[in-house]
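[1] No letters, just coordinates:
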């Protein structure tokens, strides 16, 4: 099975109608995209409650309508320099495997629809993202989105957000 077929299968299989829509956001000057079906809401960045001994990329937690939500700053996780928190900084609230997680990004731009022809395999290069967490690249004219498998990334043992024994 070719990589493109794997990417198309993972994107288009069970959620036929809406799985080709991606939320585009920026991190360190690059544009990324995640499956819109994983997005619960988008919020402005608010101060968080720090958790002792948590990794630096886990900023802390917030209380979102009675649910305690861990907040991950992907800019810190990916080593994209010292993050700034300004009016454009947003938190994408995700629903991953029944768990709610917040992801801090520089900004959110739009929701974009990608056809199978617009999907390209991710190149095998050394990037801040492990290629296992990439679906591929989405091409939109002169724009290119780095498509992230947000389920796989957030549930990875490296992130430490999910208890592997609970699976």
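    Ah, there it is. The structure displayed is predicted, hence computed values, not measured ones.

[2] When you work out contacts or count neighbours from here on, use the C-alpha atoms and nothing else.
    Noted.

[3] Who are the packing partners of the host helix or strand of residue 138?
    Residue 138 is part of strand 134-140 when elements are defined by DSSP states H and E. Under the contact definition 3 or more CA pairs under 8 Å, 6 or more residues apart in numbering; DSSP states H and E, strand 134-140 sits against strand 119-120, strand 143-148.

[4] and it with strand 143-148, angle?
    160 degrees (axes from the mean of the first three to the mean of the last three CA atoms, to 10 degrees).

[5] Take the helices and strands packed on strand 134-140 and lay them out in CSV including distance to residue 126 and mean neighbour count.
    What follows is these, written out as CSV (distance: least, CA to CA, whole Å; neighbours: other CA atoms under 10 Å):
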stretch, distance to residue 126, mean neighbour count
strand 119-120, 17, 20
strand 143-148, 14, 19
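
[6] With respect to residue 70, which of those strands lies nearest?
    Closest of these to residue 70 is strand 143-148, at 19.4 Å (criterion: CA to CA).

[7] And the closest one, what does it pack against?
    strand 30-35, strand 134-140.

[8] Next one for the comparison:
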């Protein structure tokens, strides 16, 4: 599962790459607390459509974001094959439901390109860069933007 991608001697940024449908995304490995199998979430009343609910992680209640729904991609019901990537951002710990974790990458700065002008500003709100590796395009997402404002801690 581990892959190192380096095009220069410059120290790279470690990233965890994962799939949501046919697309690949990544987050900085420093934000990832753990990767766990799918656990059914307890739904929350009046939660946004992309919040699956909450899970109990060793005594801590964590919200779980369906990343496909949050990014406006087609949504499939969670199955035991799905994975929850537990991330920490802005003093908040939460889970991102993804289809599968694909790689751990070391990406040199020159491989990261700014997010392109996208059709919708809402998509740009989540993508900070695009990593072009061989025949792959991996969008780097900003986990701190995944939760709704009222669920974020100040």
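    Okay, I see it. What you see is a predicted model; the values in this text were computed from it and never measured.

[9] tm score of chain vs chain?
    After superposition, the two chains reach a TM-score of 0.83 (TM-score structural alignment, normalised by the length of structure 2), with 145 aligned residues with a CA RMSD of 2.2 Å.

[10] residues of the strand holding residue 138 of structure 1 that come out buried?
    Within strand 134-140 of structure 1, the residues scored as buried using 16 or more other CA atoms under 10 Å are 134-139.

[11] contacting residues around the residue nearest to the spatial centre of structure 1?
    Computing the C-alpha centroid of structure 1 and ranking residues by CA atoms, centre = their mean puts residue 150 first, at 4.6 Å. For residue 150 of structure 1, the set of contacting residues under the criterion of CA atoms under 8 Å, 6 or more residues apart in numbering consists of 34-35, 38, 133.

[12] got a winner among those for most neighbours?
    Each of the contacts of residue 150 of structure 1 was scored for neighbours by other CA atoms under 10 Å, and residue 34 scores highest at 24 neighbours.

[13] Could you identify the residue of structure 2 that aligns with that one?
    Here residue 34 of structure 1 is matched to residue 27 in structure 2, going by TM-score structural alignment.

[14] residue in structure 1 matching residue 83 of structure 2?
    The criterion is TM-score structural alignment: under it, residue 83 of structure 2 has residue 90 as its aligned partner in structure 1.

[15] Report how many residues lie close to the closest residue in space to that match that isn't next to it in sequence.
    In space, residue 90 of structure 1 comes closest to residue 44 once its chain neighbours are excluded; the distance is 4.5 Å by CA to CA, 6 or more residues apart in numbering. Each residue near residue 44 of structure 1 was counted by other CA under 10 Å, and the total is 14.

[16] The strand holding residue 138 of structure 1 aligns to what range in structure 2?
    So in structure 2, the equivalent range for strand 134-140 of structure 1 is 127-133, judged by TM-score structural alignment.

[17] if we can go back for a sec, trace the residue nearest to the centre of structure 1 over to structure 2, please.
    If you follow residue 150 of structure 1 across to structure 2 using TM-score structural alignment, you land on residue 143.

[18] Tell me how far its match lies from residue 84 of structure 2.
    Distance of residue 143 of structure 2 to residue 84 of structure 2, computed by CA to CA, to the nearest Å: 13 Å.

[19] go on, residue 60 of structure 2?
    Remark: distance between residue 60 of structure 2 and residue 84 of structure 2 (CA to CA) = 15 Å.

[20] what about the two, which has more around it?
    With neighbours defined as other CA under 10 Å, residue 60 of structure 2 and residue 84 compare such that residue 84 has more, 23 against 11.

[21] Okay, strands next: where are they in structure 1?
    In structure 1, strands defined by DSSP state E lie at 21-27, 30-35, 39-44, 58-64, 67-73, 90-96, 99-105, 107-113, 119-120, 134-140, 143-148, listed in chain order.

[22] Residue 81 of structure 1 is nearest to which of these?
    Across these, closest to residue 81 of structure 1 is strand 21-27 (CA to CA), at 10.4 Å.

[23] Check the mean deviation of that closest one from structure 2.
    Between strand 21-27 of structure 1 and its aligned partner residues in structure 2, the average distance after superposition works out to 0.8 Å, using mean CA distance after the TM-score superposition for structure 1.
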